[in-house]
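Visitor: Sequence and predicted structure below; questions after.
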Amino acid sequence: MSYQVLARKWRPSTFREMVGQEHVLQALINALDHDRLHHAYLFTGTRGVGKTTVARILAKCLNCDTGVSSEPCGTCASCLEIAEGRCVDLIEVDAASKTKVDDTRELLENVQYAPTRARYKVYLIDEVHMLSTHSFNALLKTLEEPPPHVKFLLATTDPQKLPATILSRCLQFNLKNMLPEQIVAHLAHVLSEEMISYEDQALWLLGRAAAGSMRDALSLTDQAIAFGSGQLTEADVGTMLGTVDLRFVYQILEAVAADQPGELLQVVSQMSEHAPDFEGSLNELINLLHRVAVAQLVPDAVDNGWGDAERVTSLAATFSADDVQLLYQVAINGKRDLPMAGDPRSGFEMILLRMIAFRPQAVIDTEMNEGDFSLAADNTNIAGEVGADAAKKQYPLPDSGSASPKSLVAEAELTPSRAAVTRASSSIRVDEPQLETGRTTQSAHSLDPATSGGTSAAPGPNPGDSAPLQPAVGRLSDLAPGGWAQALEQLGLAGIVHNVASHCELRRIEGTELEFVLDQDNATLFNDGHRDKIRLALENFYGQPLTVTIAVAAVMSETPAARRQRLIEERQHQAVSAIQQDALLQQLMQHFDGELDMDSIRPLDT
C-alpha cells in the first residue's frame, strides 16, 4: 500500500478523537444525543483547525446505521462510505470552483428528492464565502426551509464575506486556533504510534510554526521526518524552518544585562552565520521578555514547555521590573520600525543598542554608602533647583494677567532668534552653580573624618540600617496638598518613579504621615519599590523620617501630571488664539485663499 500522509492518516473519525474545540463538540454532542438538530450548520475558522473534519463526523453521526448518535459505529456501510468519500448522499461541493449561479441551481434541483440509502441527504459546501451574490440568493429559500431529509453543512475561513441573510439561517460555530501545548501533545502521540524518535524541543518548534493549525503541524512533521532521515531533532527542525537558535536570544539578553555592546554585536555576528530571520529573532526576544516579566511578578506561572524555566528565572533576577518593561517596549517599537531600516541586520542591531543606551540608572539606592548618598543627594537637590530656575526663566507659565495674543505674535516677529539666545543664556546661568557644587562637595569631604589624613576611619553603616538623613532643604510644615506639584519638582525624582509621583494626589498630612492617592488609571506599573523611593526622596528633602502610604483609587483633585497637561493645553489655546487674531495672517489667507492648519500650531516654548 502506498504511503499516506500523516494529516490524512490521523484525521479524526469521531468527536472523541478530536483535539481541542471542546466548545463546538459539546454543543454538537448534546444536540445529537437529545435529538435537537438544526437544518443548517456553519463552521468557521482558519485553515487546518478541523472545519471539514467536524462536518464529516457530523454526517456520520446523522447517517450511521445504528441510529442518530454522537458516537457513530464506524463499521457500518454508511460510516465506511462516508469515510472513504463514496457516499452518494453526502454531496461535497467546493464553492471556490462552483461559484456561478447555474452551478448552485443545478445542485439544488435534487434537494427535493429523498436520499438514496442514507437517513439524510447532507450537503457539505466548503469555502462557501466564494459563492457569488446570485448564488447566495438562489440558496436562500432552500436554506431557510429545506425538506426534512436535508441537512446543510457550510464551512468557511472568511465568515465576514457571507451575507447576513445566510448567517441568520445557520447555527454558527467558530473553531479556534489550537494552542502549541495541544499540538505538541498530539504530535508526540502520533510519533509514538508511528515509532519515530523525536526530541521534545523539536516538537515545540513545529507546534509554534504551525500557528494553531493541526493540519499544518502534521504536514510540517512529515517534512521534518523526511529532512531528518526518519527522526526529529531540534537542530534539524530549526534548520528546516529557518528559526533562530534560542541560545542566541539568551546571550543577547545577558549582554544587555551586563551592559556589553561589544559582546552584543558579536552575538549578532554569530547569528548572521546561520542566515536567520531577524524579524523572527525579534519576536523570540519579545516572547522571552514576556516570560521574564511573568517570572518576576508571578514566578509559579513560568511556562517550562521549553525546559528553560531555570534560565528564565535567572534572567528575571538580573533585571529590575522597570528594565524589563522598558526593554519590551523598545522591542515592540523596534519591530514596527524594522521594515524601514536599511537592511534587517542593521535595524536589529540598532534595536539592541537602543536597549543598552536607554536603560535608566538607579534613582535612589538604599544600599548606597553614606558618602555616596550625601553627594548624590546634594548634587540632585542643587541641580534640581538650578534646572527649575532655568526652566522658569526660559519657559514661563501663563498667568491670568499674561500678555495679549497680539503681543505674543509681535514678540515672535521681533525676536526670530529667541530660542538660540535663550539656550545660550541658560547654559551660562547653569555653569556657575555647577562650580559652586564642586566647591561645596570638596569642603564637605575635607570636614569628613573618614576622608581626612588621619589613620582612623568611622565604621560604615550596617546593611540593615537606613541611609542617614541630610540637612533639611525644605520645611514639612510648608507642605500642603495644594502645593504638592511644586514640591515634587524639588525632590530630584526621575524616570518611572517621577511619573508615578506626578499622578499622585496628596490627600492628607498628619504629623510625619503623608497619605497619597495614585490615580487608578495610571497605576499599571506601580509597585512598593516606587513608594519606597518616593519616601526616601521626601525624607532627604525634609530631613526627617516620614511614613508614606500610597493607595490606588480615583483622585479628587488635580495631580501634578494633570496640572502640567492643563498648562500645556492653556499655552496651546493661547498660541491658537494669537495666530487666529493676527491681522497680517488673516490678510495673507484672504489674499491667497489659504487655509490654516490648526494641528501645526505650537507655543513658542515647545
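Guide: Cool, got the structure. Numbers count the residues shown, from 1 in each chain.
Visitor: From now on I want contacts and neighbour counts done on CA atoms only, so please keep to that.
Guide: Will do.
Visitor: Helices of the stretch 101-250 of the chain, start to end?
Guide: For the stretch 101-250 of the chain, the helices defined by DSSP state H, counting those that start in this stretch cover 101-108, 133-144, 164-167, 180-193, 200-209, 214-227, 234-241, 246-257.
Visitor: I'd like these laid out as a markdown table, including mean neighbour count.
Guide: Output for the helices of the stretch 101-250 of the chain, formatted as a markdown table (neighbours: other Cα atoms under 10 Å):
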| stretch | mean neighbour count |
| --- | --- |
| helix 101-108 | 15 |
| helix 133-144 | 16 |
| helix 164-167 | 14 |
| helix 180-193 | 17 |
| helix 200-209 | 21 |
| helix 214-227 | 20 |
| helix 234-241 | 17 |
| helix 246-257 | 18 |
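Visitor: Reformat the ones you listed as a markdown table; add distance to residue 438.
Guide: Formatted as a markdown table, these follow (distance: least, Cα to Cα, whole Å):
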| stretch | distance to residue 438 |
| --- | --- |
| helix 101-108 | 88 |
| helix 133-144 | 82 |
| helix 164-167 | 76 |
| helix 180-193 | 60 |
| helix 200-209 | 58 |
| helix 214-227 | 67 |
| helix 234-241 | 58 |
| helix 246-257 | 32 |
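Visitor: Out of these, flag the one nearest residue 67.
Guide: helix 133-144 (24.6 Å; Cα to Cα).
Visitor: Run through the strands of the stretch 451-600 of the chain in chain order.
Guide: 504-510, 513-519, 547-553 (DSSP state E, counting those that start in this stretch).
Visitor: and residue 345, which of those strands is closest to it?
Guide: Of the strands of the stretch 451-600 of the chain, nearest to residue 345 by Cα to Cα is strand 513-519, at 41.6 Å.
Visitor: Mind jotting down where the helices sit in the stretch 451-600 of the chain?
Guide: Going by DSSP H, counting those that start in this stretch, the stretch 451-600 of the chain shows helices at 484-488, 495-502, 528-542, 560-580, 583-592.
Visitor: List the buried residues of the fourth one.
Guide: Using 16 or more other Cα atoms under 10 Å as the test for burial, helix 560-580 gives 560, 561, 568, 571, 572, 574, 575, 576, 578, 579.
Visitor: try the first one
Guide: Buried residues in helix 484-488, counting neighbours by 16+ other Cα under 10 Å, are found at 484, 485, 487, 488.
Visitor: Check it against this one:
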Amino acid sequence: MVIFVSSPMEHFIVSARKYRPTQFKDVVGQQAITNTLTNAIENDHLAQALLFTGPRGVGKTTCARILAKKINEDGTEKTDEDFAFNIFELDAASNNSVDDIRNLIDQVRIPPQVGTYKVYIIDEVHMLSSAAFNAFLKTLEEPPKHAIFILATTEKHKIIPTILSRCQIFDFRRITVNDIKGHLADVAKAEGIEAEDDALHIIAQKADGALRDALSIFDRVVSFSGKTMTREAVTENLNVLDYTYYFGVTDLLLSNNIPKVLVAYNEILAKGFDGHHFITGLASHFRDLLVCKNEETIALLEVGEQVKTMYFEQSQKTPTNFLIEAIELANAADLKFKTSRNQRLLVELCLLQLASVTAKGEKKKSSVNKNGASDRFVLPPSFFSNQNNTAEISGISSAEGATETSKSGVETPTDITTDIPEDFDSGTPSEGIPEKVIERPQILAERNAQKVSALSIKSIQKKQELQRELVANQPDEKNLPTENFTEDDMQTAWNDYAQRVEEEGKYNLLSHLTMGVPKLEGNLIHLEFPNSTIKVEVERAKYELLGYLRERLNNYDIDLSIEVNETAVKRYAYTTREKFEKLKEQNPLLESLRKEFDLDI
C-alpha cells in the first residue's frame, strides 16, 4: 500500500514585494531624488520633515523605507537589520482624526532605544482632516532631534499650504517605458522566464508610468503563459488592441480597399474593443508614422526595435500629405465620438474618408453644403468593382436628369458635380454620364428668393437683387403675352395656387390667401386684409404668386394690390394645424420636439 503525501503549496510572493528595492541604487527611474537623499545623508544635511509626492507605484514609500533604514546605519548592524523598532508607518486614510495625531505626538517625545533616529512615515497624508493638520503643525515645525517625518501623498494639492511650507518637497515622476521594460527584463531573467522584447514593451506601456502596476501585470501574464512570454500572449491576456491591426488597416487604406477596411473594423468590434479606443489608437499610429519620416524625430517613438523597423518601412510608402489629412480626420472623429448617437457609423464614415484620400482620379473640391458639412470624399474605384450602373453610382438617373424634389418630399440639390474616377469601368458608354446638371437661371433665382428673409436691411437688399435677377431672366418685354381672361379664370388659377400652397405644407400662407375673395379690376387684382401683419406675410410670397398667375393666365400685365382695411373686421378661426405652423415660425425647435416624441397634431 502506497500513501502519497502532498507537500504544502509554497507561499507565493508577488513580484512587487519580492523585488522591492532595498537600496537607493536599485530604485528605478528616480535617480535625481535618490542621489539628493544619498548626498544629504552623507553630508548630514537631511531635513527633519520630507514630503514625497507623485503618481502611484513610482517608489515613494520604498524610498521612505530605504531612507529610514539608511540614516540609522552606523556600520555595526547586521546585514538583514531593518530597524523595525525605529520605523513607524501610519496610514492617514484610516488614522486621520485629531486623537490619532495626538497619540503620534506623544510617541515622538520618547527617544529611540536602538539607533539614532525614529522615523515616522505617514502615507496618504492628504487624507488627514483640517483639524488633524492644524494639530500636527507645531510638532512638524519643531520636532525633537531624534525624530524625522516622511509624508507621502499622490495629491499634493489637497495638503494645506502651512504643512507644505514646513516640508522639503520631492516630486517623483512617472517612470519611462524603457526604464520599466528594463526592470521587467531583469525580473524575468531572475525568474527564468523567456520574454519577448515586444511583450515587455506592451506591459510597460499598459502600466502608464507605475512600476508596481507593471509588476502586477507581469505576474498575471506569467500565470497565463508560463515560462515563455510572447507578444500574442500579452495582447490576448490584457485585451490590448495590437499594433498589427493598425499596420493592416493602414495598408488597406492606402490601397483604397474599403470593403476589407470595414470588415477589419467589424472584426475589431467583435473582439470586444471599443470604437473610441480604435480611432484614437489609429490617430496615434498615423502620428508615429509621421514621426518616422525624419531621422531626428525617430527618438520620439516609444516602441521596441522590431516594431520601430515596421514603422519605418510603412512610413516610407505612406505619403506625408495623407498622414497629415488622416490625423485631422481621425482627430475630428475622436472629438465627435462621445456626442454621436451612431458611433459605429461615425468611425466607418471616417474610414471611408481615409480610404478616399489617395483614391485615383479623385477631384479635390473644398466646398461646404447648406447643412455645414465639410469637404466631401470620393469613393475609390475598388469600392464599386461589382457595380455596373453608373447612373446609380452618381446618384443621378440619366433618364430623369436632375429632380427638384424626391418622392419623400425632401428637396435634393440639383447642381451636383459627379466625381467618377477616370479608370472606372462601368460597362456603359461614357457619353451617358452627366458630368454636371445646371438649373435654368429663372428657377434657381426663384428658389433662392424663397429662402431670403426680410427681417434685416441686408436681407431686403438681397431680395431686391434677386428680384432684379428674376426680371433679367424674363423674356423680352416686347414679346410678353397679354391675353384676355375673365374673373372666373382668375379665381380658378387663384384656387389652384392655394391648393399648391397646401400641398407644400404652408398652412399659414394658405389661411391668408383664403381669408377673402380677390377682386379684379382690369389687370389689377385687389386684396384687402384686416391688419398689416398679414399684409407683410402675403407680400413675401407676392412674386411667386404673381409669377404663377401670369404664367397660368398667359398675361404678364397682371399686378397685385395688397391693402389694409382695419375697419373691415374679419373673424377667422385658426385650425390646430395652423396654430402649430404659426408657433413653429416663432420657434422652429417645436418641429424637432414633435419628431423626437412622435407627437400628433
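Guide: Looks like it came in fine. Please read all numbers here as calculations on a predicted model, not as lab measurements.
Visitor: Need the TM-score between these chains.
Guide: Taking TM-score structural alignment, normalised by the length of structure 2 as the basis, the two superposed chains have a TM-score of 0.57; 371 aligned residues with a Cα RMSD of 3.0 Å.
Visitor: Turn the buried residues of helix 484-488 of structure 1 into CSV, including distance to residue 338 of structure 1.
Guide: Conversion of the buried residues of helix 484-488 of structure 1 to CSV gives the following (distance: Cα to Cα, whole Å):
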residue, distance to residue 338 of structure 1
484, 42
485, 39
487, 42
488, 38
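Visitor: Tell me the spacing between the residue nearest the centre of structure 2 and residue 250 of structure 2.
Guide: What sits nearest the mean C-alpha location of structure 2, by Cα atoms, centre = their mean, is residue 335, with 2.1 Å. Distance from residue 335 of structure 2 to residue 250 of structure 2, counting by Cα to Cα, to the nearest Å: 21 Å.
Visitor: Generate CSV for the strands of the stretch 451-600 of structure 1, with mean neighbour count and distance to residue 44 of structure 1 as supplementary columns.
Guide: Converted to CSV, these look like this (neighbours: other Cα atoms under 10 Å; distance: least, Cα to Cα, whole Å):
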stretch, mean neighbour count, distance to residue 44 of structure 1
strand 504-510, 19, 48
strand 513-519, 19, 43
strand 547-553, 16, 43
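Visitor: that older thread, would you say the residue nearest to the centre of structure 2 is within a strand?
Guide: No. Judged by DSSP: H, G, I helix; E, B strand; the rest coil, residue 335 of structure 2 forms no part of a strand; its state is helix.
Visitor: What does it correspond to in structure 1?
Guide: Under the alignment (TM-score structural alignment), residue 335 of structure 2 maps onto residue 336 of structure 1.
Visitor: Equivalent analysis for residue 56 of structure 2, please.
Guide: For residue 56 of structure 2, the aligned position in structure 1 is residue 47, judged by TM-score structural alignment.
Visitor: neighbours around its match, how many?
Guide: 17 (other Cα atoms under 10 Å).
Visitor: for it, helix, strand, or coil?
Guide: coil.
Visitor: Structure 2: matching residues for stretch 390-402 of structure 1?
Guide: Using TM-score structural alignment, stretch 390-402 of structure 1 pairs with nothing in structure 2.
Visitor: same thing with stretch 315-325 of structure 1?
Guide: Using TM-score structural alignment, the residues of structure 2 aligned to stretch 315-325 of structure 1 are 314-324.
Visitor: Equivalent analysis for stretch 103-111 of structure 1, please.
Guide: Under TM-score structural alignment, the match for stretch 103-111 of structure 1 is residues 100-108.
Visitor: Next, the mean deviation of the matching stretch compared to structure 1.
Guide: Averaged over the aligned pairs, stretch 100-108 of structure 2 sits 1.2 Å from structure 1 after superposition, using mean Cα distance after the TM-score superposition for structure 1.
Visitor: what's the offset of that stretch from the middle of its chain?
Guide: Put simply, stretch 100-108 of structure 2 sits 51 Å off its chain's centre (Cα atoms, centre = their mean, to the nearest Å).
Visitor: what do we get in structure 1 for residue 164 of structure 2?
Guide: When structure 1 is aligned by TM-score structural alignment, residue 164 of structure 2 is paired with residue 167.
Visitor: Residue 265 of structure 2 too?
Guide: So, by TM-score structural alignment, residue 265 of structure 2 is matched to residue 268.
Visitor: mind listing what's buried in stretch 156-175 of structure 1?
Guide: Neighbour count says stretch 156-175 of structure 1 has 156, 157, 159, 162, 166, 169, 170, 172, 173, 174, 175 buried, by 16+ other Cα under 10 Å.
Visitor: And it, end to end?
Guide: 11 Å.
Visitor: May I have the distance across stretch 105-122 of structure 2, first residue to last?
Guide: Using Cα to Cα, one end of stretch 105-122 of structure 2 lies 13 Å from the other.
Visitor: buried ones in that stretch?
Guide: Buried residues in stretch 105-122 of structure 2 (16+ other Cα under 10 Å): 105, 108, 111, 112, 115, 116, 117, 118, 119, 120, 121, 122.
Visitor: which residues sit in contact with the second one?
Guide: Taking Cα atoms under 8 Å, 6 or more residues apart in numbering as the definition of contact, the neighbours of residue 108 of structure 2 are 118, 144, 147.
Visitor: How about the second one: what's its closest non-neighbour residue?
Guide: The spatial neighbour of residue 144 of structure 2 that comes closest, neighbours along the chain excluded (Cα to Cα, 6 or more residues apart in numbering), is residue 109 at 6.9 Å.
Visitor: Am I right that that neighbour is in contact with residue 145?
Guide: No. The pair residue 109 of structure 2 / residue 145 is not scored as a contact, 9.8 Å apart, by Cα atoms under 8 Å.
Visitor: Need the residues touching each of those two.
Guide: With Cα under 8 Å, 6+ apart, residue 109 of structure 2 and residue 145 have no common neighbours.
Visitor: Reformat the contacts of residue 108 of structure 2 as TSV; add distance to residue 38 of structure 2.
Guide: TSV is the format used below for the contacts of residue 108 of structure 2 (distance: Cα to Cα, whole Å):
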residue	distance to residue 38 of structure 2
118	18
144	22
147	18
